[in-house]
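Colleague: Give me a 3D structure for the following:
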Amino acid sequence: MNHLATYIQSYFNIPSSDIEKIQSFFKPESIKKGDYFLKAGRQCSRLSFLQEGLLRVYTTTATKDVTQWISSKGYMITDLSGLIFQLPSTCNIQALTDCELYSIEREDYNDIGKVIPQWHYLEKLFIAKCFKTLEDRVFTHLAMTAEERYQQFFNWQPELFNQVPLQYIASMLGMTAETLSRLRNKKLNS
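Modeller: Predicted coordinates for the structure are as follows:
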């Protein structure tokens, strides 16, 4: 679980003995391509670290699927409304590839504070970072052009353009697949 330990250390900067204690709560899990980590309407009861693979977070409307996020290796995945508030999810989380995860169930997540005294502070930092990511996404959609959003995402995760259907990336960036294709061609030809 080296990647999980590195992730925990980068987020929280805590002693390795505490990292080992936190890691002990996470259990390995595999999800096959096409299978679901979570389906809309169900309650998410776990937080997972994505060791390998790609997961797509999306919502289905009356007319289309809207991709909210594509989670890749080295990131956490959950539905916070389910994990924290025990509400049914409004989104689906589906494996785009075979995935290897380390997951912690809600009950164990809630019990970490009994083992790691500063856990509640660390949890606050984690949720604040999640909120900051959400704020950044809202800002990019409100203040950036489609071309700027494309370039920013491409600079951040260029490998996804070869691993994920482009219509998912386009949806996540708030544009049509045709717009994404046009922007890609413009960058390739410049």
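
Colleague: going forward, measure contacts between C-alpha atoms and count neighbours the same way
Modeller: Noted.

Colleague: what about D108, distance to L160?
Modeller: 32 Å (C-alpha to C-alpha, to the nearest Å).

Colleague: Next: S181.
Modeller: S181 is 14 Å from L160, by C-alpha to C-alpha.

Colleague: Strands along this structure, start to end?
Modeller: 27-31, 36-38, 46-52, 54-60, 65-72, 76-77, 92-95, 99-105 (DSSP state E).

Colleague: quick one: which of those is nearest N155?
Modeller: strand 65-72 (15.0 Å; C-alpha to C-alpha).

Colleague: Give me the packing partners of that closest one, helices and strands only.
Modeller: strand 46-52, strand 54-60, helix 166-172 (3 or more C-alpha pairs under 8 Å, 6 or more residues apart in numbering; DSSP states H and E).

Colleague: let's go with 6 Å and repeat that
Modeller: strand 54-60, helix 166-172 (3 or more C-alpha pairs under 6 Å, 6 or more residues apart in numbering; DSSP states H and E).

Colleague: buried ones in that strand?
Modeller: Neighbour-count burial for strand 65-72 flags 66-72 (criterion: 16 or more other C-alpha atoms under 10 Å).

Colleague: likewise stretch 116-126?
Modeller: Under the neighbour-count rule (16+ other C-alpha under 10 Å), stretch 116-126 has 119, 122 buried.

Colleague: Distance from the chain centre to that stretch, please.
Modeller: 20 Å (C-alpha atoms, centre = their mean, to the nearest Å).

Colleague: Would you reformat the strands of the chain as TSV and include distance to Q167?
Modeller: Output for the strands of the chain, formatted as TSV (distance: least, C-alpha to C-alpha, whole Å):
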stretch	distance to Q167
strand 27-31	23
strand 36-38	19
strand 46-52	22
strand 54-60	12
strand 65-72	9
strand 76-77	21
strand 92-95	15
strand 99-105	21
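
Colleague: Also this sequence, please, to line up against the first:
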Amino acid sequence: MKTAGEIKPLDRILEASQFMLSEEVKERFTKNLKRFIIPKGRIMVDLGQVSPNLYLIEKGVMRTYYLRGSEDITSLLVSDGDIVCIAESFLLQQLSNEVLETLEDTIVYAIGYDAYRKLVEEDAYMAGLAVKLLEQHLINFTDRVKVFKYLSVEQRIEHYVNQPSSLFRRIPDHYIATYLGTTAATFSRCLKTINFDKSRK
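Modeller: Below you'll find the model as predicted:
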């Protein structure tokens, strides 16, 4: 059984749709979700576009990144069970200053902005669920700020690769390196000195 900290957003929505949503809302929610299989390397939202959908990842990996000069910096890594969009662009329907792309062949359920807003505004439980997801996002963001504020680069890398949600060995190291605020060379060097959580092997 998953602990509270291990329950991913998609798990919460699936649980809600099975046990807590009214039949009418459940039907509308399911009707508005569209399932896609998206190939690796596909740009879902580009710079200067409006993020049209909220994606619920069934299986796969996606990232968001921004440009700093000629270098792209990973700002978010998400995988199986996570929910992703360019939040500011999607929620405010404004042009994005980040890119959303797939890093693996990815299976997603997508819901458009208008359908999402209608569900949240018309159903109290869906509104509550949206608040819970926002709260979890804020907690995760706060945790990441603490990691950057209090841990050295070496400690950040060790902390990340030993997390249950780590995508280490699943995606190229340089994406994780920029996500952790370092270079691919430093990331590779630090891996040689890290104590890995043997329970995850």
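
Colleague: circling back to that earlier point, do you know which of the helices and strands packed on strand 65-72 of the first structure lies nearest Q118 of the first structure?
Modeller: strand 54-60 (30.4 Å).

Colleague: The closest one vs the second structure, mean deviation?
Modeller: Strand 54-60 of the first structure, aligned to the second structure and superposed, deviates on average by 1.1 Å (mean C-alpha distance after the TM-score superposition for the first structure).

Colleague: packing partners for that strand?
Modeller: Using 3+ C-alpha pairs under 6 Å, 6+ apart: strand 54-60 of the first structure touches strand 65-72, strand 92-95.

Colleague: Where in the first structure does the lengthiest helix in the second structure fall?
Modeller: What stands out as the longest helix in the second structure, according to DSSP state H, is helix 124-150. The alignment of helix 124-150 of the second structure onto the first structure (TM-score structural alignment) covers residues 117-143.

Colleague: Next: stretch 67-86 of the second structure.
Modeller: Stretch 67-86 of the second structure covers residues 60-79 of the first structure once aligned (TM-score structural alignment).

Colleague: What of stretch 40-48 of the second structure?
Modeller: The aligned range for stretch 40-48 of the second structure is 33-41, by TM-score structural alignment.

Colleague: Pull the distance from the matching stretch to the chain's centre.
Modeller: With C-alpha atoms, centre = their mean, you get 14 Å for stretch 33-41 of the first structure.

Colleague: which parts of it are buried?
Modeller: In stretch 33-41 of the first structure, counting by 16+ other C-alpha under 10 Å, buried: 35, 37-39.

Colleague: swap in stretch 177-190 of the first structure?
Modeller: In stretch 177-190 of the first structure, counting by 16+ other C-alpha under 10 Å, buried: 177, 180, 183-184.

Colleague: quick one: which of the residues you listed sit in helices?
Modeller: 177, 180, 183-184.

Colleague: Pipe these into CSV and attach distance to M144 of the first structure per row.
Modeller: As requested, those are exported to CSV (distance: C-alpha to C-alpha, whole Å):
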residue, distance to M144 of the first structure
A177, 18
L180, 14
L183, 14
R184, 17
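
Colleague: of those, closest to L134 of the first structure?
Modeller: Of these, the one sitting nearest to L134 of the first structure (C-alpha to C-alpha) turns out to be L180, at 21.8 Å.

Colleague: for the most centrally placed residue in the second structure, what are its contacts?
Modeller: Geometric centre of the second structure, nearest residue: V78, 3.3 Å, by C-alpha atoms, centre = their mean. Contacts for V78 of the second structure (C-alpha atoms under 6 Å, 6 or more residues apart in numbering) come out as 61-62.

Colleague: Try it again at 8 Å.
Modeller: By C-alpha atoms under 8 Å, 6 or more residues apart in numbering, V78 of the second structure lies in contact with 61-63, 84.

Colleague: Is it possible to get a markdown table of these that adds distance to L54 of the second structure and neighbour count?
Modeller: Below are the contacts of V78 of the second structure laid out as a markdown table (distance: C-alpha to C-alpha, whole Å; neighbours: other C-alpha atoms under 10 Å):
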| residue | distance to L54 of the second structure | neighbour count |
| --- | --- | --- |
| V61 | 15 | 23 |
| M62 | 13 | 28 |
| R63 | 14 | 20 |
| V84 | 6 | 22 |
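
Colleague: Which single one of these is nearest to F196 of the second structure?
Modeller: V61 (22.2 Å).

Colleague: Return the distance of the closest one relative to Y150 of the second structure.
Modeller: V61 of the second structure is 28 Å from Y150 of the second structure, by C-alpha to C-alpha.

Colleague: and what of Y116 of the second structure?
Modeller: 37 Å.

Colleague: The two: which is more packed in?
Modeller: Y116 (19 against 10; other C-alpha atoms under 10 Å).

Colleague: Please determine how far that one is located from R144 of the second structure.
Modeller: 27 Å.

Colleague: quick revisit: who wins for proximity to Y150 of the first structure among the helices and strands packed on strand 65-72 of the first structure?
Modeller: When these are ranked by proximity to Y150 of the first structure (C-alpha to C-alpha), helix 166-172 comes first, at 8.5 Å.
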